[in-house]
Every structure is written in C-alpha cells, then in structure tokens.
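1. predicted model and sequence below, questions to follow.
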Amino acid sequence: MKITRAWVNICSPGRNFVTLKVETDEGFYGLGDATLNGREMAVASYLTEHVVPCIIGRDPFQTEDIWQYLYRGAYWRRGPVTMAAIAAVDVALWDIKGKALQTPVYNLLGGKSREGVLVYAHAHGNSTEEVIADVQKHMEMGYLAVRAQSAIPGLDSTYGVPKKAQPYEPAERGLPSESRWSSELYLRHTPRLFEKLRAAIGEDVHLLHDVHHRLTPIEAARLGKELEPFHLFWMEDPVPAELQEGFKIIREHTTTPVATGEVFHSIWDAHDLIRNQWIDYIRMSVVHSGGLTHLKKVADFASLYHVRTGCHGATDLSPVTMAAALHFGIAVHNFGIQEHMPHSAETNAVFPHAYSFKAGYMYPGDAPGLGVDLDESLAKKYPYQRAYLPINRRLDGTLTDW
C-alpha cells in the first residue's frame, strides 16, 4: 500500500480546525488533526509546503519510520507548529491502518485496558453560587468529575469563565483582546470557592481546577496546601513549566495532585517532571505532541514513575483528536482521566463520529480506524476566520502568562 495523495482542509464551524486527509492506492484514507489555536495557518502551510511532498509514495503502515523521518529529518525539531504537523500525519496513518485491518485503533495500541474512559466536564460561573449550580447541573448530566472555574471579584474577566451566557471559547475573532490579572485576588478567592463547593455537593464527584500557568512556584504551593481539605482530583498547570524544577517546590509543600503538559510538545518537556515525580498527571495532547506514536512512548515512560495521563481535550482540538485520545485512553494502562468539552452541533455535523458519552464515561466506538469522518461539502460552508487567544496583563500593566 502506498500514499498517493494528501491535502489540508481548513474550516470554521464555530471555531477554526485544520484537518489533514491522507489517501492510499488501495482506497483507504485517514484523517489527522493539525489545529493550533491562534496559529492555524502556520501549521497548514508547514504541512502543504514541507510535509505532504515527503510522504507521497510511502507505506502508511510504517508509522514509526515516518514519524522519525518527519521529526529527525527536518533537523529543526520540536515546537508547536512542527509537532502538530507530525501529529496530523501520524494520526491519519493510524486511522488508515485500522481501516485496512478492519479494527479500531485501540486494538493496535494494545487493546482495551478498561471498558470506558473517565472524563471531566467544565463548570463555571460569575459567582460562587453560579459555579455550585453549574457543577450540580453537570452531576445531573452524569459526570463523575467536574472542573470548576470562577470569576474573581475585582477582575473584569477570568480564564475559564465566558463573558456571556454561552459555552466557553477563549479564542476570539479579530486581534487579541487584553485582560487584567491579580494573583493576590485569585489566591484570596479560590480556596473559599472550593470550601463552599465541597460543602454544597459533598464528596460524590471529583473536583478539578485549572490555574492556567499564572502563579509562581511558592504561590502555587500555598494554593495547593489550602486546597488540600477539599480533595481535588488535580490542580492543573499551577506555574509555567519551562522551568521544570519549579514543580519541586510545589511538590514539597502540598499533597494536592498536580497536572500539567497541555502546551508540551515532546517527552523532553516533561522528562524531569516525570522522572522526579513532581507531577501526578501528564496532560500532553495527541495533536500537539506529535501524535499517537510519540504519546504512547510518553505514557510508557510516565508509567515507570506512577504518573498517569490526562490528555488535553478542549474544543480547540477537533473530533479527530478527541477520537484519537479516546482510543489512546482506553488502551494505555496508566490512563487517569480525559478532558471533555463537547463540540458544537455545527462541529459535530462536519466531523461525524462513532464515540459517545454515558454516565461519566466516553467510549471510542468499534468502527475501524478512529471512527471519525469529515464532511468536506459541509466544511466548505464554514470558511476560516482569523482568531486569537487573549493577552493577559497584571493590574500594573505588566504582561504575564495567560
């Protein structure tokens, strides 16, 4: 079998997605997600100009060799653009292999390690009362784990909380907006939020929280310690992770589990975090970390150090990535949890899929390959629209991490 054609589809059914479609001479095709929120066209160009010409004529079953070719052969390694492009090819090839062998991708990754994939939803509100009500709503929907984010008194906007009564989507059309941030106000409010939340809902649901890289290590250590009585499933991205040693300070001061990695691109971004057991969950996504071939290696390495997976699964990743993450999550032994932000009806129509949700768990389905397709005719009705993630500044105007 040989790859005969590959091309990029860019569409925007509510938000932008970049999809690679790879065809073979035996009639099989595979899909790979290449979406990089706010930098979509950079990945599309990288694929079209540099990657696609290099895979024509190759055997799609040789996923390991093709992965190494695209990673090592480019000389300039890693980075979000490169790794998203490699991931798109890699996932499309796994999809082709599953279809050609008439089996779901999870069987190619070792088969099922569990019956369902535990997922967590997102709850938010402009007040503690609204957050409590939203968590309870998701519990009624069947979720067993919920991430809680709250507006911070004294700040006009906050990560994880939509500005209007609509699903949260941080990317905005047009040029980047700017928001204001105060770690002091945040640290004062957040423990109180979870104290009231636990009192209202009890212990019957896992609670998670995303700090979104905004604290220093000692601030994060303080927050983790103050959150200990409320038994969080994890505290996510407490600090920027370029300095991996910063997590040592957090680990030494709190037993609140720590998760990080959604902006990581390779195992080297997490090597010390995992090896030193400074984190409990690695959150690398299929699309931003080079695909299933590389992510499986990350999971195997993490398993040696009691670190479990918790793949990023926001709506800035298409249903192709969600499907790949579910096949991955149901197969790897050290799976932890999967983020689940439901896509819009428009997105689901463009990307019909076999995966499903029931009573707190998601299931990849048993369709050959990934079980996701692309309605190219419908996708044409949603042309690309430039969008950016916000910019964050402290109250004194200093640019800080968003």
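-> On my side now, so go ahead.

2. contacts and neighbour counts: CA atoms only from here.
-> Fine.

3. what's near enough to touch P176?
-> A387, Y388, L389, P390, I391 (C-alpha atoms under 8 Å, 6 or more residues apart in numbering).

4. mind checking how far it is from D272?
-> Distance of P176 to D272, computed by C-alpha to C-alpha, to the nearest Å: 33 Å.

5. second one coming, line it up with the first:
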Amino acid sequence: MKIVDAKVIVTCPGRNFVTIKIITEDGIYGIGDATLNGRELAVASYLADHLIPCLIGRDAGQIEDIWQFFYRGAYWRGGPVGMTALAAIDVALWDIKAKAANMPLYQLLGGRSRSGVMVYGHANGNTVEETVEEVGRYIDMGYKAIRAQTGVPGLASTYGVSKDKLFYEPADADLPTENEWDTARYLEHVPTLFRTLRDTYGYDRHLLHDVHHRLTPIEAGRLGKDLEPFRLFWLEDAVSAELQEGFRLIRQHTTTPLAVGEVFASIHNCHQLITEQLIDYIRTTIVHGGGISHIRRIAHLAELYHVRTGFHGATDLSPITMGAALHFDTWVPNFGIQEYMRHTPETDEVFPHDYTFEDGYLIVGDTPGHGVDINEELAAKYEYERAYLPVNRLSDGTMFNW
C-alpha cells in the first residue's frame, strides 16, 4: 500500500481543526487529527513542509517504522507541535490499515474488552446553585459521571464556566483574554460545591473536578483532603506536572484519586508519575501524545502500576481523535473513563462519525477504520479564524497558570 498523496486540511466550523489525509495507490485513505489549540497553523506547517514530503512513496502498512522514522529521525524530537503532527500521521495510518483489513480499528488492536466506554460530561455554572442544576441536567441525559465546575465569588471569570453549557470552547478571542485568579477563594469555595452536590444527588453518580494546574502540591493535598468525604472519581490537574516528584507531597496528604497528563507529549512526561504510583489516571491524549502507537506504550506501562486511562476529550480535539480514542478505549485492558465534550452540529457535519451515546456510554460502530470521515467540500467553507486560549494573572498582576 504505497502512499501516493497526503494533504493538510484546515477548517473552522465554530473552532479550528487541522486534519491530515493520507492516500494510497489502492485508493484507500486515512485521516488523522492534528489540532493543537491556539497553535494550529504551527502543526499544519510542520506537516506540510517537513513530514509529508517524507511520506510519499512509503508503505502505509509499516506504521511502526514510519513512527520511528519521524521520531528518531528528528534530531529536535518531541514537543507538542512535533508529537501532534506525528500523531496525526499515525492515526491516519492505523485508519488505512484497519480499512484494508476490512475491520473496525478496535479489532485490529486486539478486540473488545468492554461493550461500551463510560464517559463524563461537563456541568458548570456561575454559582453553586447553577452548577447543581446543570449536574441534574446531565443526570437526566443519562450520564453516570459528571465533571462539576463553578464560579468563584469575587472573580469575574473562572476556568470551566461558560455561557454555552454544552459546547464549551475556551479559546475565546483573537488575542489572549486575561483572567484573574485567587487561590485562597477557590480553596474555600470548592468543597461547598461538592458537599451540596452530594446532599442533593447522593452518591449514585461519579463526580469529577478539574483544578487546571493552579495549585502547589501542599495546596492540592489540602484540597484533596477536604474533598475526601465527597468521594470524587478524580481530582484533575491539581498542579503543573513538570515537577513529577511534587505529586509525592500530594499523596502524603490525601486519598482522593489524582488524574493528570492532557498536556503531556510523551511517555517520558509521565514515567515517574506512573512508576511511583503518584497518580491514578493518565490523561495523555492520542492526538498530543504521538498517536495510537505511542499511547499504547503509555497504557501498557500504566497497567503495570495500577494506573488507568482517562483520555482528554475536549472540543479542541476533532471527532477523529474521539473516534480513535473510543476504539482504543474499547480495547485497552486498563481503561478508566473517557472525557466527552459534545461537538457542535456544524463540526459533526464536517466530520461524520459512527460512534453513538447510550445511557452514559459511547459505543463505537463497526465501520472499517476508526469510523470518522471528513466532508472536504463542507470543510472548505469554514475558513481558519485565529483564536487564543486565555491567560491568568494573580490579583497583583503576576502571571500565573491558566
């Protein structure tokens, strides 16, 4: 299956997506997601100018060799731009191989380990009362697991709280929006949210919360301890994880399960966290972690240390990544949960797919490949629009983690 053509498609059906399409001499094509929120064109250029020229003429079936060629062959290896581009190629090649075998991708990986993939949705509100109401709406929709975020009194805006409650998009401006952050107010307020949620709905549903890298390890330990009575499914991204050993301090102070890794680009970013059992869920996503070939290595390492997968699944990942992730989730033995933020109808029209939501689970179809396609004619109607994620400052003006 010689590769005869490949191209990059940039489209913006409400938000920007980058897609690679790889075509073989047999007429079989595969598509991969190359979206990196706020840096989309950097990945598009890396693919078009540096990787695609090296793809033409290669055997599309040699997925591992191609992965190693682009990883080991790049002296300046790794990083979010490079690994996102490599992931796009890798997923497209797995799509081709599964189509050539006339089987859904999960069968090529090893078959089903479960009938459906439990997912969690995002409930949020400006106040505790609004968030409680939104959680109830997700329960009514059938979700068994719900992430809950609320506004913090005294702050004009808070991560995870949006006007649109179903299609949250944080990249909100042509230049970065500057938000204000106050750790003390946040730490005081969050336990109130989860106490109210448990008083209202009991313990029949899983509840999750995302800190978004805004605490120090000792602050995270305090929050985790304060939340223990409410039995969270996980506390996500409590601290910035560049200092992996910082999680040791958190572990000393709380038994609340910890999840991290959506910004990781390789197994090296999470090696210590996994081997020292400092986390419970690894969230590195297929699109930013080098594709199926590399994420599979992370999952196997995690399995040895009782760490489960909990892939990132926000709206800045196209349905291609969601489709590939669901096939991976359906197979991987140490699956934990899958984030699921619904895409807009415009996005779903550009990327038709065969996965469906049923009673708190996403179910993959049996279409050969990863089950997601792209309508190129429709995609061409949505031109790229520059958009940045916000930035954060403390009340005294100091730059902080967003």
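-> Looks like it came in fine. Everything numeric in this text was worked out from a predicted model, so none of it was measured.

6. TM-score for the pair, please.
-> In this superposition the chains share a TM-score of 0.99, using TM-score structural alignment, normalised by the length of structure 1; 402 aligned residues with a C-alpha RMSD of 0.8 Å.

7. that older thread, out of the contacts of P176 of structure 1, which are inside strands?
-> When strands are assigned by DSSP state E, the members of the contacts of P176 of structure 1 inside them are A387, Y388, I391.

8. out of those, who's the most crowded?
-> A387 (19 neighbours; other C-alpha atoms under 10 Å).

9. that one against E169, yeah?
-> No: look at A387 of structure 1 against E169 with C-alpha atoms under 8 Å: they stay out of range, at 11.0 Å.

10. how many neighbours does T256 of structure 2 have?
-> Considering only other C-alpha under 10 Å, T256 of structure 2 is surrounded by 23 other residues.

11. that one: which element?
-> T256 of structure 2 is part of no helix or strand when elements are defined by DSSP states H and E.

12. so who does it touch?
-> G224, K225, L227, E228, R231, L232, F233, W234, L235.

13. returning to that earlier point: a markdown table for the ones in strands among the contacts of P176 of structure 1, including distance to K248 of structure 1?
-> Compiled in a markdown table, those are given as follows (distance: C-alpha to C-alpha, whole Å):
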| residue | distance to K248 of structure 1 |
| --- | --- |
| A387 | 36 |
| Y388 | 33 |
| I391 | 28 |
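
14. between the residues you listed, which is nearest L243 of structure 1?
-> I391 (21.3 Å; C-alpha to C-alpha).

15. can you find the partner of the closest one in structure 2?
-> For I391 of structure 1, the aligned position in structure 2 is occupied by V391, per TM-score structural alignment.

16. how close does that match get to S240 of structure 2?
-> Using C-alpha to C-alpha, we find V391 of structure 2 at a distance of 15 Å from S240 of structure 2.

17. cool, F357 of structure 2 as well?
-> 32 Å.

18. V91 of structure 1 contacts A325, correct?
-> No: proximity of V91 of structure 1 to A325 does not meet the contact threshold set by C-alpha under 8 Å, at 10.3 Å.

19. and for those two, which residues touch both?
-> Counting by C-alpha under 8 Å, 6+ apart, V91 of structure 1 and A325 have no common neighbour.

20. Three-state assignment for the closest residue to P191 of structure 2 other than its chain neighbours, please.
-> Spatially, and ignoring its direct neighbours in sequence, P191 of structure 2 is nearest to L227 (6.0 Å; C-alpha to C-alpha, 6 or more residues apart in numbering). Reduced to three states with DSSP: H, G, I helix; E, B strand; the rest coil, the structure at L227 of structure 2 is helix.

21. for L227 of structure 2, which residues are in contact?
-> For L227 of structure 2, the contact set (C-alpha under 8 Å, 6+ apart) comprises P191, F194, T256.

22. that one and I31 of structure 2, how far apart?
-> Taking C-alpha to C-alpha, one finds L227 of structure 2 at 42 Å from I31 of structure 2.

23. what of D95 of structure 2?
-> Taken as C-alpha to C-alpha, the spacing of D95 of structure 2 relative to I31 of structure 2 amounts to 7 Å.

24. hey, what's in contact with both of these two?
-> The contact sets of D95 of structure 2 and I31 do not overlap (C-alpha under 8 Å, 6+ apart).

25. all helices of the stretch 201-350 of structure 2, in order?
-> Assigned by DSSP state H, counting those that start in this stretch, the stretch 201-350 of structure 2 shows helices spanning 217-227, 246-253, 271-275, 292-304, 319-331, 345-350.

26. most packed of those?
-> For the helices of the stretch 201-350 of structure 2, ranked by mean neighbour count under the definition mean count of other C-alpha atoms under 10 Å, the leader is helix 319-331 at a mean of 27.

27. report how many residues lie close to the residue nearest to S266 of structure 1 when sequence neighbours are not counted.
-> In this structure, S266 of structure 1 finds its nearest non-sequential neighbour in S289, 5.5 Å apart by C-alpha to C-alpha, 6+ apart. Residues within reach of S289 of structure 1, counting by other C-alpha under 10 Å, total 28.

28. spatially central residue for structure 2, please.
-> In structure 2, the C-alpha closest to the average C-alpha coordinate belongs to H312, at a distance of 2.1 Å (C-alpha atoms, centre = their mean).

29. could you list every residue that touches that residue?
-> Counting by C-alpha under 8 Å, 6+ apart, H312 of structure 2 makes contact with E262, R283, T284, T285, Q338, E339.

30. ok, it to G336 of structure 2 distance?
-> The gap separating H312 of structure 2 from G336 of structure 2 is 12 Å, by C-alpha to C-alpha.

31. picking up where we left off before, who's in contact with the match of I391 of structure 1?
-> Contacts for V391 of structure 2 (C-alpha under 8 Å, 6+ apart) come out as P176, T177, E178, N179, M399, F400, N401, W402.

32. so what's the third one up against?
-> By C-alpha under 8 Å, 6+ apart, the residues touching E178 of structure 2 are P390, V391, N392, R393.

33. show the buried residues in the residues you listed.
-> The neighbour count (16 or more other C-alpha atoms under 10 Å) marks P390, N392, R393 as buried among the contacts of E178 of structure 2.

34. would you format the residues you listed as TSV with distance to V152 of structure 2 included?
-> Written out in TSV, the entries for the buried ones among the contacts of E178 of structure 2 read as follows (distance: C-alpha to C-alpha, whole Å):
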residue	distance to V152 of structure 2
P390	17
N392	14
R393	15
